[in-house]
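In: Structural data only, the sequence is not supplied:
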């Protein structure tokens, strides 16, 4: 019986390193089958192929920053993770990242609830297979940098919900307020109220969108 492990990273040597580190793990009499992918399009196709073959992907290691697949609106590892959640609800998902901005981390945890969320700077060759084995056995794991990132958000007393995080991130990406309903399933009036609340918390209600983004970056939120 196979234990299917999807590994997606745009650096082939990194993918091979993960495979080497995980080959010796105990898979409870199952044989590990490693599915390698280096971009969102290839990973998207492989996820769908396995579903059509009535095969299960049991475990996934996904880098967050990946070459996108615009045709399917799969822009990064987080989108791939959401697809895996839909296709294989029991798949244990581990996200790996070089970035740990508090709002981005909070948004991912709230929307996806990954079994593992790891900052690459927190792991080494020795720890990596141990952590993966714990996650495979049912533990939820957050690496230290991810934990600290969440704490920073709580320290600043800015524990918004996912829509608030998304509003601020979209504004920082240059999306105009009038276009936010295209990205967020809320009415314009609801979005404007949330945006006003964000400005109240960060700018005491005074300032432009540019001021808001500069303040958020200064606080380490973006």
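Out: All right, it came through fine. Bear in mind that the values here come from a model prediction, so they are computed numbers and not experimental data. Numbering: from 1, shown residues only.

In: CA only for contacts and neighbour counts going forward, please
Out: Noted.

In: Packing partners of the longest helix seen in the chain?
Out: For the chain, the helix with the greatest residue count under DSSP state H is helix 188-203. Using 3 or more CA pairs under 8 Å, 6 or more residues apart in numbering; DSSP states H and E as the contact test, the elements touching helix 188-203 are helix 162-172, helix 209-218.

In: closest one to residue 145 among those helices?
Out: helix 209-218 (17.8 Å; CA to CA).

In: Okay, strands next: where are they in the chain?
Out: With strands called from DSSP state E, the chain shows them at 2-8, 31-37, 59-63, 92-97, 116-119, 141-142.

In: okay, those in TSV with distance to residue 48 and mean neighbour count next?
Out: Shown next, in TSV, are the strands of the chain (distance: least, CA to CA, whole Å; neighbours: other CA atoms under 10 Å):
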stretch	distance to residue 48	mean neighbour count
strand 2-8	12	21
strand 31-37	13	18
strand 59-63	14	24
strand 92-97	16	23
strand 116-119	23	22
strand 141-142	27	18
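
In: Format the ones you listed as CSV; extra columns: distance to residue 189.
Out: CSV is the format used below for these (distance: least, CA to CA, whole Å):
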stretch, distance to residue 189
strand 2-8, 40
strand 31-37, 42
strand 59-63, 36
strand 92-97, 34
strand 116-119, 34
strand 141-142, 36
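
In: Assess the claim that residue 21 and residue 128 are in contact.
Out: Yes. Between residue 21 and residue 128 there is a contact under CA atoms under 8 Å: 7.4 Å.

In: List the single closest residue to the most centrally placed residue in the chain in space, sequence neighbours excluded.
Out: In the chain, the residue lying closest to the centroid (CA atoms, centre = their mean) is residue 78, at 4.0 Å. Of all residues not flanking residue 78 in the chain, residue 64 sits nearest, at 5.9 Å (CA to CA, 6 or more residues apart in numbering).

In: ok, now residue 115?
Out: Among residues not flanking residue 115 along the chain, residue 140 sits closest, at 4.9 Å (CA to CA, 6+ apart).

In: The one you found and residue 213: what is the separation?
Out: 32 Å (CA to CA, to the nearest Å).

In: neighbour count winner among those two?
Out: residue 213 (20 against 16; other CA atoms under 10 Å).

In: Comparison target, given below:
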């Protein structure tokens, strides 16, 4: 039996470990590479046969979308499945335009990932969860983020600390900390890194 050759790309080792465990349970799949960014993916596919690339959207050096564009340009035979943490319809629209074959939310089950791989490898698309993706304006509204909170998210994404944000916005550090705590609660993320990814995927930055 010819196994489907898979590569994974995500800058979080925990995600890579979890996905690797899922893939190794299926005898029809062969995991041949794991990478922390899109740059290493491009280098690998230049000298290795890959059937399906599974990638996170947000990675350092070369993000998932930019990597996918290069793969579609130079290695169109490779099928691509994008992984994202947040449901957003505009993101789906963008990757469909690029010809990317599939997309899954990171909280989907291992069975869904296996189904997606088989589907795209057969020449079809896997967007069965498209109904779960919302319009970005509805998404932002659903979190009830205020203008000041969105402003603080943007500054956090720029790498500014609490003191710097307080100085820039002419507010106290206590107020900044309170806003940050409220923002994390509303968006359901655990830290600034996840918040930046949320902002990126929702076109706030």
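Out: Okay, I see it. These numbers were taken from a predicted model, which means no experiment stands behind them.

In: tell me the contacts of residue 49 of structure 2?
Out: residue 5 (CA atoms under 8 Å, 6 or more residues apart in numbering).

In: Now do the same for it: its match in structure 1.
Out: Residue pairing (TM-score structural alignment): residue 49 of structure 2 is matched to residue 56 of structure 1.

In: what about its match, distance to residue 111 of structure 1?
Out: Residue 56 of structure 1 is 23 Å from residue 111 of structure 1, where distance means CA to CA.

In: if we can go back for a sec, counterpart of the residue nearest to the centre of structure 1 in structure 2?
Out: Residue 78 of structure 1 maps onto residue 65 in structure 2 when the alignment is built from TM-score structural alignment.

In: and the gap between that match and residue 185 of structure 2?
Out: Following CA to CA, the distance that separates residue 65 of structure 2 from residue 185 of structure 2 is 28 Å.

In: what do you get for residue 123 of structure 2?
Out: Distance of residue 123 of structure 2 to residue 185 of structure 2, computed by CA to CA: 41 Å.

In: same check, this time on residue 142 of structure 2
Out: Distance of residue 142 of structure 2 to residue 185 of structure 2, given as CA to CA: 13 Å.

In: Kindly report the same for residue 76 of structure 2.
Out: 41 Å.

In: next one: residue 50 of structure 2
Out: Separation of residue 50 of structure 2 from residue 185 of structure 2 (CA to CA): 40 Å.

In: of the two, who's got more company?
Out: It is residue 50, of residue 50 of structure 2 and residue 185, that has more neighbours when counted by other CA under 10 Å, with 21 against 12.

In: Residue 29 is in contact with that one, correct?
Out: No. Using CA under 8 Å as the test, residue 50 of structure 2 is too far from residue 29 to be in contact (11.5 Å).

In: Residues that sit against both of these two, list them.
Out: With CA under 8 Å, 6+ apart, residue 50 of structure 2 and residue 29 have common neighbours 5-6.

In: which ones are touching the aligned partner of residue 18 of structure 1 in structure 2?
Out: Residue 18 of structure 1 maps onto residue 19 in structure 2 when the alignment is built from TM-score structural alignment. Residue 19 of structure 2 makes contacts with residue 110, as judged by CA under 8 Å, 6+ apart.

In: can you check residue 115 of structure 1 too?
Out: 92-94, 135, 139-141.

In: mind checking what it lines up with in structure 2?
Out: Aligned partner of residue 115 of structure 1 by TM-score structural alignment: residue 101.

In: Same check on residue 193 of structure 1?
Out: In structure 2, no residue is equivalent to residue 193 of structure 1 according to TM-score structural alignment.

In: Would you mind telling me which of the strands of structure 1 is nearest residue 169 of structure 1?
Out: strand 92-97 (17.4 Å).

In: can you tell me what part of structure 2 that closest one aligns to?
Out: So strand 92-97 of structure 1 sits over residues 79-84 in structure 2, by TM-score structural alignment.

In: what's the mean gap between that stretch and the aligned bit of structure 1?
Out: Its matched residues in structure 1 lie on average 0.6 Å from stretch 79-84 of structure 2 after superposition (mean CA distance after the TM-score superposition for structure 1).

In: what distance separates that stretch from the centre of its chain?
Out: 8 Å (CA atoms, centre = their mean, to the nearest Å).

In: Kindly report the same for stretch 41-59 of structure 2.
Out: On the basis of CA atoms, centre = their mean, stretch 41-59 of structure 2 sits 15 Å off its chain's mean C-alpha point.

In: same deal with stretch 190-209 of structure 1?
Out: Its chain's average C-alpha position is 26 Å from that of stretch 190-209 of structure 1, according to CA atoms, centre = their mean.

In: What of stretch 198-205 of structure 2?
Out: On CA atoms, centre = their mean, the centre of stretch 198-205 of structure 2 falls 11 Å from that of its chain.
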